[in-house]
Structures are given as C-alpha cells and as structure tokens.
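> Sequence plus the predicted model coming up.
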Amino acid sequence: MSCLPFLHRTSAAAALVAGTLVHATDPQALLTRPMPGKPEWTRAHVPIRIYGNTYYVGSYGISAVLVDTGAGLILLDVGLPQSAPQVEANIAKLGFKLADVKYVLNSHAHFDHAGGIAALVRDSGATAIASPSGATALRAGHVVADDPQASDVANAAFPAAARVREIADGEAVRLGDTAITAHFTPGHTPGSTTWTWKSCENGKCLDVVYSDSLSAFASDGFHFLADATHGDLTASFRKSIRTVASLPCDILVSTHPDASGADERLAKLAVRREPNPMIDAQACRRFAAKFEKMLDERIADENKAAQAH
C-alpha cells in the first residue's frame, strides 16, 4: 500500500531538489539519497526469522523479506533509497553475506518499495526481477505512465536499477531448494506482483505469501472506472484481490506490515516463537476482504462523482 497521497507534493519536490544539489557530484550517494515518507517507513526494525528459511529484514513500516535457499539469498523488496543500508545491515546481523543475494524481487515499482533496489543491486551484484511493467519502471527509475499514482510527480522518480529481469505470471524464480512464484495482481499498480513459496521448519512446510498492496489509491483525477485513457479496471482489480484470497496461505507478509496485521504478529514473534504468531491461515482472506471493501467504496465514490457531472 503505497501512500503517496499523504505527502505534500511541494515540500516533497523541494526535498528532492535539495538532495540532488547536495549529492550531485557523488554518483554513489545518489542511489541512497533520502526521499520523503512517513517516519515508520524508515524506522529501524530488528531482523527476525519468520519461519524456516524466511526472515524479516525491513523497517517498521515497509517490508523486506529474505529467503535463504541454501544456494544463495533471495530478497523481496528493499524500501526507500535510504533504507538500503539498513536492509544490508539487517542481512549482516543475521549472519548472511550481502554478496550471496542473487535476486531482488519487487512487488511494485513505487519509490517506497523499489527505491532502494538500485543500491542493493549495486552493492550485492544481484539481479532485480519484476513483472514486465514493473521491470520497465525499475529500468527507467520512474513509475510507468498508466500507474494510478503517476501524476504524483514529486514521488514518481527513484534510482534506476542496473540489472533487471522480467518474469511471467505464474513463473517461478528457482534457486537452491526454493521456488518463489510470481502471481500478477494488478490494481494498485499495473505491474503489481504477489510472491509465494514454501518454507520448512522441523519437517513442517508452510505456504508463505508476500502480498503486494491491494489498496485503491490513486492520484487526483485518476479513475478505476473507464475514462478517456483506459477501460474499466475494476474487474482486473477484483480478480487480483480474489487471487490473494485464494492462495494457499499459512503466513502472510504484506508490503506495508500494518496493512495486514503483520506488524502486530512480528511484534509478538519477537517475544515468543511457540506457537508462532506469524502463522494465520485466515490472514490472506481477511486482507483481501479489507481491500475489496476499499475498492467498493472507491468505485461508489467515482460513480457518484460521474453522476454529479
């Protein structure tokens, strides 16, 4: 759930301009140049094993998940550009080597989830992987034109990643003993992707879902209903939401932990591991229902606005 509308676009733009001037002569620093966001988006979180080979290495407000495949590491998302050093430090705290990160998978290409990918790719030598639309944005360092939040100009740009590979819907990234499967869930962005894999502990394997945002946020003037630039996006958005609801799902981590209650479950996990509070077979269905209701409300508002004109 990228929350770009909460930002004051003028102040955000000013911050970006100031950052550009300060770091204009330092290409390395450009990849981690701070971008504005909510305080919890960059508030440090202690890295923690979620289950089996799956670890949380993100911040309090933005998820980043690490999977140890036995033949290298796969990272899902990074966060803002300035979060890359924090994620790298969390990987090291867990005893892993940054150079062992082989792939960085992206949920959606907004600055608050993809902004740090360029620095992580540079520092680790990894390859970023995303849907075709997401890959286009990662290579360009800018959201795609048909993104619902594309007109939020101050937050549309982020560092471009050097190595990016596209993945197909239903295709798996395979490394070691792990296969992480891409499920395209367009709506929040055209390239939104939810990722799933199995994680095993003490002989028990569970289904882990890293769900992309399902929130119907958009820039002023954008409509999910048909308009002059696109057809009705409602059906595809609903399909995405219902895809997440129907996935085998023992453990859910959402891109913003608080969107699914993962923040509360992680807090409990830090206190006790048995029974593991991250395990919740109903989490995906509750998460999907919450955001289908949000979409219903959004469409109702768009219909009212259209009737008023």
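Here it is on my side, so go on.
> contacts and neighbour counts: CA atoms only from here.
OK.
> Helices of the chain, start to end?
Secondary structure of the chain (DSSP state H): helices located at 9-23, 27-30, 84-93, 111-114, 117-124, 132-140, 234-246, 262-269, 283-308.
> nearest spatial neighbour of residue 189, skipping sequence neighbours?
residue 147 (5.3 Å; C-alpha to C-alpha, 6 or more residues apart in numbering).
> How about the contacts made by the one you found?
188-190 (C-alpha atoms under 8 Å, 6 or more residues apart in numbering).
> among the helices of the chain, which is the most enclosed?
Across these, the average number of neighbours (mean count of other C-alpha atoms under 10 Å) peaks for helix 111-114, which reaches a mean of 28.
> Now do that helix: distance to the chain's middle.
7 Å (C-alpha atoms, centre = their mean, to the nearest Å).
> who's in contact with that helix?
With C-alpha under 8 Å, 6+ apart, helix 111-114 has contacts from 2, 37, 41, 62-63, 77-81, 106-108, 138, 155-158, 255.
> Please produce a ChimeraX select command covering the buried subset of the residues you listed.
Of these, the buried ones go into a single ChimeraX selection, burial set by 16 or more other C-alpha atoms under 10 Å:
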select :2,37,41,62,63,77,78,79,80,81,106,107,108,138,155,156,157,158,255
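> try it against this one:
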Amino acid sequence: MFARLIPLAAMMLAGCASVDTEARSVAQDRQAFLDTCEDWDEWEKPAPPFRIYGNSYYVGTCGIAAILITGEDGHVLIDGGSRGGGPLVEASIRQLGYRIEDVKTLLHSHEHFDHVGGLAYLQRKSGAQLVASHGAAKALESGEVQPDDPQYGMEGGFEPITVARKVRSFEAVSLGKIALLPLTTPGHTSGALSWSWWSCEKTDCKVLVYADSLSPVSSETYRYGDHPEYIESYRAGLKALADLPCDIVITPHPSASQMLARMQDEDGLVDKAGCRSYASGVEARLAKRLSDEVGAE
C-alpha cells in the first residue's frame, strides 16, 4: 500500500516552499501560544497562531487544532473548529498576514461539530472547495451525525457544508506545489481522515502528519465488539498510520499528541516516533475498551 507514496514523492517534494521572508520569530510565537493555552484547553479559546514548520501553520484555538498550509497558488486549510471557532481560525490566518480569500481547499479530520462546525463559515468567507472522505460526505452535507457513528445521539449537529470532491486513501489532493495524501482512519468516526504532506525550510524537508482523533469513545449503547468489520478497519487504519513516514505529528485535539509538551522540548515538535507512539496508544485503549465490553456482559 505504501508503495503508492513513491510515485508521488517528486510531486510532494515540489511542495517544499522556502521559509518566507517575513521576520517572525518562531520561538516567540510558540512561547505566546504556551503562555496563553493549557493542555486540554477550551475549544473556543483564542490562541496565537504559530509556524509548525516551513509553510505549515497552527491556526486553531487553544483546544482544537486547524492547520494552514500556504502556497503561491493558494492555501489549504485542514479543519475549521466549532461554529464559534470558525471566525477565530479566520482571525489567526489574517494575523499571520495571509488572506482567507486565498484559501482554495478545505479538508477535514472527522465529522464532529467541534472540528467541522466552522467549515461552512470558512467556506463562505473563502469560496474554497471542500474535499471529504466518502464516509464523511453525507454527514458534512446534511450537518447531522450519521447512525453508524459510535457517538450517534451524543454529538450535536453543525451547519451543512458543500462537498466538491470525495477521496480515499492515497488519492492525492494538490493545489499548485502543495500535495497532501489522505489516509482513511475510521474508529472515532467512520469517515475520519488523517493527512500527510511535506513542508520545507530551505532544503530541509520534513513529513508532517495530521493524525485524526482515534479514541474509542461512544454512546452508552454502542459496543465496538458488535461491529467486527469496523474493528478490522479501525486497526488497519492504526497500523497504516504507524507505518507512515512521520517527522512531526499534530492531532485535532493538540494535547492528544502532547503538542504543548513537545513545543518545550529541545527538538521542538519533531518526533520521528510520534505517529507510531500515537497509534500504539490508541490501540491499547481500543483493546481495553473491547475487554471492558466483554467483562460487562
């Protein structure tokens, strides 16, 4: 499966943009974020934006991530926060000196209101096209969590969003020199996507991965053990995520991948074992959840 990455390598490397000439201090921006935000912070608490690496920026709130990838032919935005978070994401984009009108492509992690609730607002402001997974498209276009979602009945709705294109794993999404690869990672929801791409600073390129929320959280009546095919897909996605090239991992809930702690480390956000560690931690939680379900019978 990962052989499919090879023919796309040249295209992705072409997306390595040199660091822009704006005299921003990455250390200062990250410190401003750390001074403002805490682990597992509020979902609609405004956060100072900062550069993750190269042409990739964090533009989310303290508690919910959104990622901006900039390019000469337009920008890509992954996730839009909650309904109230959408304007905060827009403000962060503008604070960095970029125009919301230059965002041409919208992407998602998973189809819950805290991550896609702001996308309709951002789509109106930008005119961008939304690329979605086949599994999430119906929820996104209806604004309603679907019955196959483990959290069906728990999650609130959100403003419907127009989907322009549907993708499966490794069907590249490109915008100019930017190229991203989706990976279907069902589990937390059936339509969840993780994303990987290159960002570069001069000739130093790194693979960034936006790994979706994968925790086995559900309503009180849902039993993962009653859905063996879903569990098989869940575990396949975890394995695929663990096997991805991965220098920097970010998650929709930033604290799920210890983002704030890593920002204070000497190596910053770089952790080549980050995706593997994140996936193995979720696998352990899933195994415990299945064991608990058997014990409750």
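Nice, thanks for sending it over. Values in this document were obtained by computation on a predicted structure and should not be read as measured data.
> TM-score for these two?
The TM-score (TM-score structural alignment, normalised by the length of structure 2) is 0.83; 258 aligned residues with a C-alpha RMSD of 1.5 Å.
> thinking again about what came up before, how about the residue nearest to residue 189 of structure 1, what's its match in structure 2?
Alignment note (TM-score structural alignment): residue 147 of structure 1 maps to residue 149 of structure 2.
> rewinding a little: please determine how far the residue nearest to residue 189 of structure 1 is located from residue 257 of structure 1.
Distance, residue 147 of structure 1 to residue 257 of structure 1, using C-alpha to C-alpha, to the nearest Å: 22 Å.
> how many neighbours does residue 131 of structure 1 have?
A total of 25 residues lie near residue 131 of structure 1 under the criterion other C-alpha atoms under 10 Å.
> aligned partner of it in structure 2?
In structure 2, residue 131 of structure 1 lands on residue 133 (TM-score structural alignment).
> That match is in contact with residue 191, isn't it?
Yes: counting by C-alpha atoms under 8 Å, residue 191 is a contact partner of residue 133 of structure 2 at 5.9 Å.
> what residues do those two have in common as contacts?
Counting by C-alpha under 8 Å, 6+ apart, the residues touching both residue 133 of structure 2 and residue 191 are residue 184.
> which ones are touching residue 34 of structure 2?
Each residue near residue 34 of structure 2 by C-alpha under 8 Å, 6+ apart is listed here: residue 260.
> residues in structure 1 aligned with the host helix or strand of it?
Following DSSP states H and E, one finds residue 34 of structure 2 within helix 26-36. Helix 26-36 of structure 2 corresponds to no residues in structure 1, going by TM-score structural alignment.
> Would you mark the buried spots in that helix?
So, applying 16+ other C-alpha under 10 Å, buried residues of helix 26-36 of structure 2: 30-31, 33-34.
> Which of these sits closest to residue 121 of structure 2?
Distances from residue 121 of structure 2 to those, taken as C-alpha to C-alpha, are shortest for residue 33 (24.3 Å).
> Identify the residue nearest that closest one in space, chain neighbours excluded?
Of all residues not flanking residue 33 of structure 2 in the chain, residue 48 sits nearest, at 5.3 Å (C-alpha to C-alpha, 6+ apart).
> Would you confirm that residue 276 of structure 1 contacts residue 266?
No: Residue 276 of structure 1 lies out of contact with residue 266 (C-alpha under 8 Å); the separation is 9.7 Å.
> Quick one: distance of stretch 119-126 of structure 1 to the chain centre.
With C-alpha atoms, centre = their mean, you get 17 Å for stretch 119-126 of structure 1.
> residues in contact with stretch 46-61 of structure 1?
40-45, 63-69, 78-79, 83, 86-87, 90-91, 93-94, 199-201, 256-258, 263, 266, 269-270, 278.
> out of these, which are inside strands?
Applying DSSP state E to the contacts of stretch 46-61 of structure 1, the entries found in strands are 65-68, 199-201.
> Going through those residues, which ones are buried?
Buried, going by 16+ other C-alpha under 10 Å: 65-68, 199, out of those.
> Which of those sits closest to residue 183 of structure 1?
Of all these, residue 65 has the smallest distance to residue 183 of structure 1: 16.7 Å, by C-alpha to C-alpha.
> Structure 2: which residue goes with the closest one?
So residue 65 of structure 1 corresponds to residue 67, using TM-score structural alignment.
> residues in contact with that match?
56-60, 77-79.
> measure it to residue 250 of structure 2 for me?
To residue 250 of structure 2, residue 67 of structure 2 is 9 Å away according to C-alpha to C-alpha.
> Also residue 195 of structure 2?
For residue 195 of structure 2, the distance to residue 250 of structure 2 - C-alpha to C-alpha - is 10 Å.
> Common neighbours of the two, please.
Common neighbours of residue 195 of structure 2 and residue 250, using C-alpha under 8 Å, 6+ apart, are 209-211.
> Which of these fall within strands?
209-210.
> In the shared contacts of residue 195 and residue 250 of structure 2, which residue is surrounded by the most others?
residue 211 (28 neighbours).
> how much space between the nearest residue to that residue once chain neighbours are set aside and residue 85 of structure 2?
The shortest distance from residue 211 of structure 2 to any non-neighbouring residue, by C-alpha to C-alpha, 6+ apart, is to residue 194 (4.7 Å). Note on residue 194 of structure 2: its distance to residue 85 of structure 2, by C-alpha to C-alpha, is 21 Å.
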